[in-house]
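Engineer: starting from these lines, generate the structure:
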Amino acid sequence: MAPEDNEPVLDWPLPVGEPGREVWYSLVSPTDDSVAFWYRYTLLSTEGGRQEGRLWAALTDREDPDRSVFVTRSVPFEQVRARGTPSFSLTIDDDELTSASAVGSIPLDADGDGEDADHGDPGHEGGEVSWDLSYDPDPYSFTPLRSERLTNALAKTVGTGKHWSANEAVRMDGEVTVGDRTIEFEDAPGHQGHTLGSSPPDSWTWIQCNDFEDRSVVLEALDIEGTLSICLRRDGEVHALNRLKHVVGPKSNTTEHDEPGFWRFSGSGEGVDLRVTVRAPEDVKWQTVSYMAPDESLRYNAHCSLADVTLTYTLDGDAPVTLESSAGRAEWVGAEPPLPDREYPPEW
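Structural biologist: Model prediction:
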């Protein structure tokens, strides 16, 4: 991982009224795929003057969906410290994220002041959600466009923002506690990313999975309003379909079908041909939330941390290989709710 891929890009704290949003997030699931945990550290400054640092965490329980939980907590900028070189760290109140570890905690009960929210199982009354996780950094960082120059130009002119899968595929150790329940993680498949922008896209679809039977295989794909970037890694080799020709044009990656809960896409180049199907199982709870963009518009996120993934790939003309996983991290995000019949509690 390039050290700068996790360093804060915006000069926090921003002046009041200057729009910006910078997010560091991570996901992990134990090797039995029984649960999935997702946490985020967010800094936000809106055109209307709202400014905050925020933590949020979501636990998805496959075996008992009623034990799934989403919680969030905000703090004023006075309690935020973002540091880059010589080593990255972001501290919100007493909770810290670095390039190789994360600790945090959020009370399970809302305090009624409108700043915190608890959208979990009422049976979790009392206590908190806390996490203490560590991992060896990933030497490879994936970006939707390989060209840094083009990425910078689009971020400036179109407002597409920037994204780094700074630790695209890692193995995490540690524990997560939800109330009186503690979940241990050992050598667990994990992912950590960093994204920012003053005006996020209206919609996108994303998948990441490093929980296949072949532990060396990593899949990630991001479709932003019809432009699709894909990355396949196997045995230490990277096949990144993220050049301009892969993203737009007659030979670009193809999204064949995309609706919340079902996504099929394909791509070819860089020594690989692949086709992927992503499905959200009916018995797995969606995590849904709405959050505020810097222009104070809303984005609605429908996230499935335990999605079914079928990957078929061919490397350099060899025989096709098909792999499956039940622990893909998939999400559908839009300016309108991707699943209109679901509730999208605000994160603030």
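
Engineer: going by C-alpha atoms from here, please, whenever you check contacts or count neighbours.
Structural biologist: Fine.

Engineer: what's the longest helix in this protein?
Structural biologist: The residue-count maximum for a helix in the chain (DSSP state H) belongs to helix 148-157.

Engineer: give the buried residues for it.
Structural biologist: Residues of helix 148-157 classed as buried: 151, 155 (neighbour count, 16 or more other CA atoms under 10 Å).

Engineer: neighbouring contacts of that helix?
Structural biologist: Residues outside helix 148-157 that contact it (CA atoms under 8 Å, 6 or more residues apart in numbering): 145, 160, 161, 162, 197.

Engineer: quick check, nearest of these to residue 279?
Structural biologist: residue 145 (25.4 Å; CA to CA).

Engineer: how about the contacts made by the closest residue to that closest one other than its chain neighbours?
Structural biologist: Nearest in space to residue 145, with sequence neighbours left out and distances taken as CA to CA, 6 or more residues apart in numbering, is residue 242 at 5.0 Å. Contacts for residue 242 (CA under 8 Å, 6+ apart) come out as 143, 144, 145, 146, 229, 230, 231.

Engineer: list the contacts of the first one.
Structural biologist: By CA under 8 Å, 6+ apart, the residues touching residue 143 are 163, 164, 165, 242.

Engineer: what distance do you get for it to residue 162?
Structural biologist: According to CA to CA, to the nearest Å, residue 143 stands 8 Å off from residue 162.

Engineer: mind giving me the PyMOL command for buried ones among the contacts of residue 143?
Structural biologist: In PyMOL, this line selects whichever of the contacts of residue 143 come out buried by 16+ other CA under 10 Å:
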select buried, resi 163+164+165+242
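
Engineer: put together a markdown table for the contacts of residue 143, with distance to residue 309 and secondary structure on each row.
Structural biologist: Listed next are the contacts of residue 143 as a markdown table, based on distance: CA to CA, whole Å; DSSP: H, G, I helix; E, B strand; the rest coil:
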| residue | distance to residue 309 | secondary structure |
| --- | --- | --- |
| 163 | 23 | strand |
| 164 | 22 | strand |
| 165 | 19 | strand |
| 242 | 21 | coil |
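
Engineer: may I see the contacts of residue 143 organised as JSON lines, with distance to residue 35 added?
Structural biologist: Formatted as JSON lines, the contacts of residue 143 follow (distance: CA to CA, whole Å):
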{"residue": "163", "distance to residue 35": "26"}
{"residue": "164", "distance to residue 35": "25"}
{"residue": "165", "distance to residue 35": "22"}
{"residue": "242", "distance to residue 35": "31"}
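
Engineer: one more to put side by side:
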Amino acid sequence: MDIYFHSQSPFYEIWYGKCVISPKEAFWFRYTLLNGKTKEAALWAIYFHPEKIIAQKKVYALSDLSFTQDVRLPSGLLNDTKTQGSLDRLQWNFIYENKGGSFDPVPFLFKFLHLSQSSTKTVASNAHFNGTLTIDGKSHSLYNVRGMMGHVWGKKQAQEWTWAHCNTFPEEGVIFEGLSARIHHHLKPLTSLYLKYNGKEYFFNSAIDLFKTHTRFGYTFWHFSAHHKDISIKGTVQSIPQKIAVVTYTDTDNSHLYCHNSKLATLELSLIDHKTKEKKSLVSESAALEWVTREEPSGDILL
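Structural biologist: Okay, the predicted model is just below:
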């Protein structure tokens, strides 16, 4: 378990994950530390269902967060194989295993030149979870449900971004992930994509890819297209307001960001193999889609 916090300030660090419980249910969890103008740690969770969304958060003093080989809070624990948490209406106890794949959307050149104040990595693109999820006192056993695990850290969060992930296509072994981030409000978004298809991994995350990939995103949607020497990809991720949980993030300077979080979005991908000219369409109804902006929304904010 990578941990980059060593009391430096300003600094924030986030470990998070999600899993698709069923075609109509999903779960998201998050462990955070903030060492800026505000100093705190927190445990977060959201349960997504067509009839209800339950969003929970518990905040602790930063000193309540401890590290050994684990990330530990008084009501939660995370390590390389286990995630646990206990909030008022949501409790979970999972073991997980990465069945293959990781994704680093930030090019080495950007890291070397310190062009970004944040770094992010998907440490498990194809995580499989087993364990128990308790919702309002009712326990559910989960067996080999699919999801992912990610890690974000840095001095300050980006101006705006959208992110999507899916490993629940009907076609076995297909994984998609993408991140499109606006580092500064005067700059165009920079976009990285990852695709695993037919047993082969395609990375659209070079410094050139960041600028060449077409992207357009906002509330409830993301459209993108990119080209690899072997394959072209075009996609749309779409959600609806009823499936979105809006939660507030605090940056190291005490400014706020608003995450429009959906884990039951519709993802449509169109692929063209440059060698065989084969065209393939892929669709999933249980993709993750998040849009994070600094503009305060007019609707309900759950956290």
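
Engineer: and the strands in the stretch 101-250 of structure 1?
Structural biologist: For the stretch 101-250 of structure 1, the strands defined by DSSP state E, counting those that start in this stretch cover 101-107, 117-118, 128-135, 162-178, 181-197, 203-209, 218-224, 227-234, 237-241.

Engineer: which one of those lies nearest to residue 15 of structure 1?
Structural biologist: Across those, closest to residue 15 of structure 1 is strand 181-197 (CA to CA), at 15.7 Å.

Engineer: what span of structure 2 lines up against that closest one?
Structural biologist: Counting by TM-score structural alignment, strand 181-197 of structure 1 lines up with residues 138-154 of structure 2.

Engineer: list the buried residues of the matching stretch.
Structural biologist: Going by 16+ other CA under 10 Å, stretch 138-154 of structure 2 has these buried residues: 142, 145, 146, 147, 148, 149, 150, 151, 152, 153, 154.

Engineer: ok, back up a step: quick one: which of the contacts of helix 148-157 of structure 1 is nearest to residue 42 of structure 1?
Structural biologist: Nearest member of the contacts of helix 148-157 of structure 1 to residue 42 of structure 1, counting by CA to CA, is residue 197, at 11.8 Å.

Engineer: average distance between the match of strand 181-197 of structure 1 and structure 1?
Structural biologist: Superposing on structure 1 places stretch 138-154 of structure 2 at an average distance of 1.3 Å from its equivalents, by mean CA distance after the TM-score superposition for structure 1.

Engineer: what's in contact with that stretch?
Structural biologist: Outside stretch 138-154 of structure 2, the residues that reach it (CA under 8 Å, 6+ apart) are 4, 11-21, 117-134, 166-168.

Engineer: let's see that with 7 Å instead.
Structural biologist: With CA atoms under 7 Å, 6 or more residues apart in numbering as the test, stretch 138-154 of structure 2 has contacts from 11-21, 117-134, 167-168.

Engineer: check stretch 200-219 of structure 1 too.
Structural biologist: Against stretch 200-219 of structure 1 from outside (CA under 7 Å, 6+ apart): 159-161, 169, 189, 220-225, 231-235, 293, 323-325, 327-335.

Engineer: residues contacting residue 273 of structure 2?
Structural biologist: 230, 231, 232, 279.

Engineer: and the alignment partner in structure 2 of residue 231 of structure 1, how far from residue 174 of structure 2?
Structural biologist: Aligning on TM-score structural alignment places residue 231 of structure 1 opposite residue 194 in structure 2. Distance from residue 194 of structure 2 to residue 174 of structure 2, counting by CA to CA: 11 Å.

Engineer: how about residue 274 of structure 2?
Structural biologist: Residue 274 of structure 2 is 18 Å from residue 174 of structure 2, by CA to CA.

Engineer: then residue 4 of structure 2?
Structural biologist: Distance from residue 4 of structure 2 to residue 174 of structure 2, by CA to CA: 31 Å.

Engineer: residue 156 of structure 2 contacts residue 117, doesn't it?
Structural biologist: Yes - at 5.6 Å, residue 156 of structure 2 and residue 117 qualify as touching, with contact defined as CA atoms under 7 Å.

Engineer: in terms of neighbours, single out the busier of those two.
Structural biologist: The neighbour comparison of residue 156 of structure 2 against residue 117 (other CA atoms under 10 Å) goes to residue 156, with 18 against 15.

Engineer: who touches the more buried one in this structure?
Structural biologist: By CA under 7 Å, 6+ apart, the contact set of residue 156 of structure 2 is 11, 117, 118, 251, 252.

Engineer: so what corresponds to residue 96 of structure 1 in structure 2?
Structural biologist: Using TM-score structural alignment, residue 96 of structure 1 lines up with residue 77 in structure 2.

Engineer: check which helix or strand covers its match.
Structural biologist: Using DSSP states H and E, residue 77 of structure 2 sits within strand 76-78.

Engineer: elements contacting that strand?
Structural biologist: strand 71-73, strand 82-86 (3 or more CA pairs under 7 Å, 6 or more residues apart in numbering; DSSP states H and E).

Engineer: compared with structure 1, how much does it deviate?
Structural biologist: Looks like 1.1 Å for strand 76-78 of structure 2 (mean CA distance after the TM-score superposition for structure 1).

Engineer: which residues touch that strand?
Structural biologist: When contacts are defined by CA under 7 Å, 6+ apart, strand 76-78 of structure 2 is touched by residues 43, 70, 71, 72, 83, 84, 85, 86.

Engineer: on that earlier part again, got the contact list for the match of residue 231 of structure 1?
Structural biologist: Contacts were defined as CA under 7 Å, 6+ apart; by that measure residue 194 of structure 2 touches 103, 176, 177, 178, 202, 203, 204.

Engineer: how does it look with 10 Å?
Structural biologist: Taking CA atoms under 10 Å, 6 or more residues apart in numbering, we find residue 194 of structure 2 in contact with 101-105, 125, 165, 175-179, 201-205.

Engineer: three-state assignment of residue 78 of structure 1?
Structural biologist: Using DSSP: H, G, I helix; E, B strand; the rest coil, the structure places residue 78 of structure 1 in helix.

Engineer: residues near the aligned partner of it in structure 2, how many?
Structural biologist: The alignment partner of residue 78 of structure 1 in structure 2, by TM-score structural alignment, is residue 63. By the criterion of other CA under 10 Å, residue 63 of structure 2 has 10 neighbours.
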